[in-house]
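# What follows is a predicted protein model with its sequence.
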Amino acid sequence: MKKKVLIIDDSKPIRLLLDAILGRHYTVMTAQDGLEAMAWLSKGNAADVIITDLHMPNIDGWELLEHLSGSYLYKDIPVMVLSGEVLNTEPTAIIARFDNVRVVMQKPFDPVVLLEKVAHMLNGQLTVSI
């Protein structure tokens, strides 16, 4: 059975791009914001890895990370932060603040590097990467 990757980004082109990159290897689910992602998770769905943007409407990435890291059900799901906002925030501060964040990448990103990091996260080989 393919591993599930939940992609959360308000940009439809980014969601489609990530689905195209990851969909050949994993089952990909997408959400346009944290609210939609939490609704999907609360219905008993599970993800093996979550990739989220930080700047989104409704529930943004920061609020989503707070909820995931504080939840008994979701705190062990490894998370990749993929955002243009990383320029304004020290990546190590994000990782230090949220235990489940394993990777912080900035947009634009290298698809090959992204695939490698997701694979490492799913195999438990990657503890923290910036």
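Yep, that arrived.
# Every contact and neighbour count from this point should use C-alpha atoms.
Will do.
# just so I have it, where are all the strands in this structure?
For the chain, the strands defined by DSSP state E cover 4-8, 27-31, 49-52, 79-83, 101-106.
# got the contact list for the nearest residue to Asp19 once chain neighbours are set aside?
Using CA to CA, 6 or more residues apart in numbering and skipping the chain neighbours, the partner closest in space to Asp19 is Val28 (6.2 Å). For Val28, the contact set (CA atoms under 8 Å, 6 or more residues apart in numbering) comprises Lys4, Val5, Leu6, Ile7, Asp19, Leu22.
# Just give me the closest of these to Asn58.
Ile7 (15.9 Å; CA to CA).
# And the closest one, how close does it get to Glu90?
22 Å (CA to CA, to the nearest Å).
# who's more crowded, those two?
Ile7 (27 against 12; other CA atoms under 10 Å).
# Ile50 versus the residue nearest to Asp19, what's the distance?
Between Val28 and Ile50 the computed distance is 10 Å (CA to CA).
# Need the residues touching each of those two.
Common neighbours of Val28 and Ile50 are listed as Val5, Leu6, Ile7 (criterion: CA under 8 Å, 6+ apart).
# also this one, for the comparison:
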Amino acid sequence: MESKDGNKKIILVVDDEPSILKLLTFILSSEYDLIIKRSGIEAIAWLEEGNDPDLIISDLMMPYFDGSTLIKNLKISGFYRNTPVILLSGAEDLEEKVSEMSFKIDRFMEKPFNPAILKSHISELLA
């Protein structure tokens, strides 16, 4: 999928699990430019450099600065408020956790996830 300037859309992927990063790279890198960050701290640093992804895929549970804290910070900032977010998690009560969040999550998926469904969600959110 291409952005308005003809380049690939940029997806910021934030996850600390190497196997998930490999899977996401395998299924998405041919269609999108992926920026891989292994923690919320790395993601915030990249965003503070002035980068503007078209979509963010984040793990919920990461050490130090988890996905919930990352997304909350982005949603309260004016600049990234409208950036679509897909939250991934191995938590069994993910739907309940998302419903308790004080900010909007566009999509959420439990790990392990179906790659075809993830790609469908991405296409819908970037349309």
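Perfect, thanks for sending it. Because the structure is a prediction, the values reported are computed rather than measured.
# follow-up on the earlier one: let's have the shared contacts of Val28 and Ile50 of the first structure in TSV, adding distance to Val79 of the first structure.
What follows is these, written out as TSV (distance: CA to CA, whole Å):
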residue	distance to Val79 of the first structure
Val5	10
Leu6	9
Ile7	10
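# tell me which of these is nearest to Gly44 of the first structure?
Leu6 (13.5 Å).
# The alignment partner in the second structure of that closest one: how many residues sit nearby?
Leu6 of the first structure maps onto Leu12 in the second structure, with residues paired by TM-score structural alignment. Using other CA under 10 Å, Leu12 of the second structure is surrounded by 22 other residues.
# check contacts around Leu12 of the second structure.
Residues near Leu12 of the second structure by CA under 8 Å, 6+ apart: Leu34, Ile35, Ile36, Lys37, Ala43, Pro53, Asp54, Leu55, Ile56, Ile57.
# Out of these, name the two that are farthest from one another.
Pairwise distances across the contacts of Leu12 of the second structure peak at 15.3 Å for Lys37 and Asp54 (criterion: CA to CA).
# which residues sit in contact with the most centrally placed residue in the second structure?
Centroid-nearest residue in the second structure: Ile57, 1.3 Å away (criterion: CA atoms, centre = their mean). Contacts for Ile57 of the second structure were tallied using CA under 8 Å, 6+ apart; they are Ile11, Leu12, Val13, Val14, Val85, Ile86, Leu87, Leu88.
# Going along the chain, name the helices of the second structure.
When assigned using DSSP state H, the helices of the second structure occupy the ranges 18-28, 40-48, 67-76, 94-99, 115-126.
# which part of the first structure lines up with the longest one?
The one in question is helix 115-126 of the second structure. With TM-score structural alignment applied, helix 115-126 of the second structure matches the range 111-122 in the first structure.
# re earlier: to which residue of the second structure is the residue nearest to Asp19 of the first structure aligned?
Under the alignment (TM-score structural alignment), Val28 of the first structure pairs with Leu34 of the second structure.
# For the contacts of Ile57 of the second structure, pick the one with the most neighbours.
Highest count within those by other CA under 10 Å belongs to Val14, 28 neighbours.
# surely it meets Trp46?
No - Val14 of the second structure is beyond contact range of Trp46, at 11.1 Å (criterion: CA atoms under 8 Å).
# residue contacts, Val33 of the second structure?
For residue 33 of the second structure the amino acid is Asp, not Val. Applying CA under 8 Å, 6+ apart to Asp33 of the second structure gives the contacts Lys8, Lys9, Ile10, Ile11.
# quick one: contacts for the closest residue to Glu66 of the first structure other than its chain neighbours?
Spatial nearest neighbour of Glu66 of the first structure, excluding adjacent residues (CA to CA, 6+ apart): Phe98 at 7.4 Å. Phe98 of the first structure makes contacts with Leu65, Glu66, Ser69, as judged by CA under 8 Å, 6+ apart.
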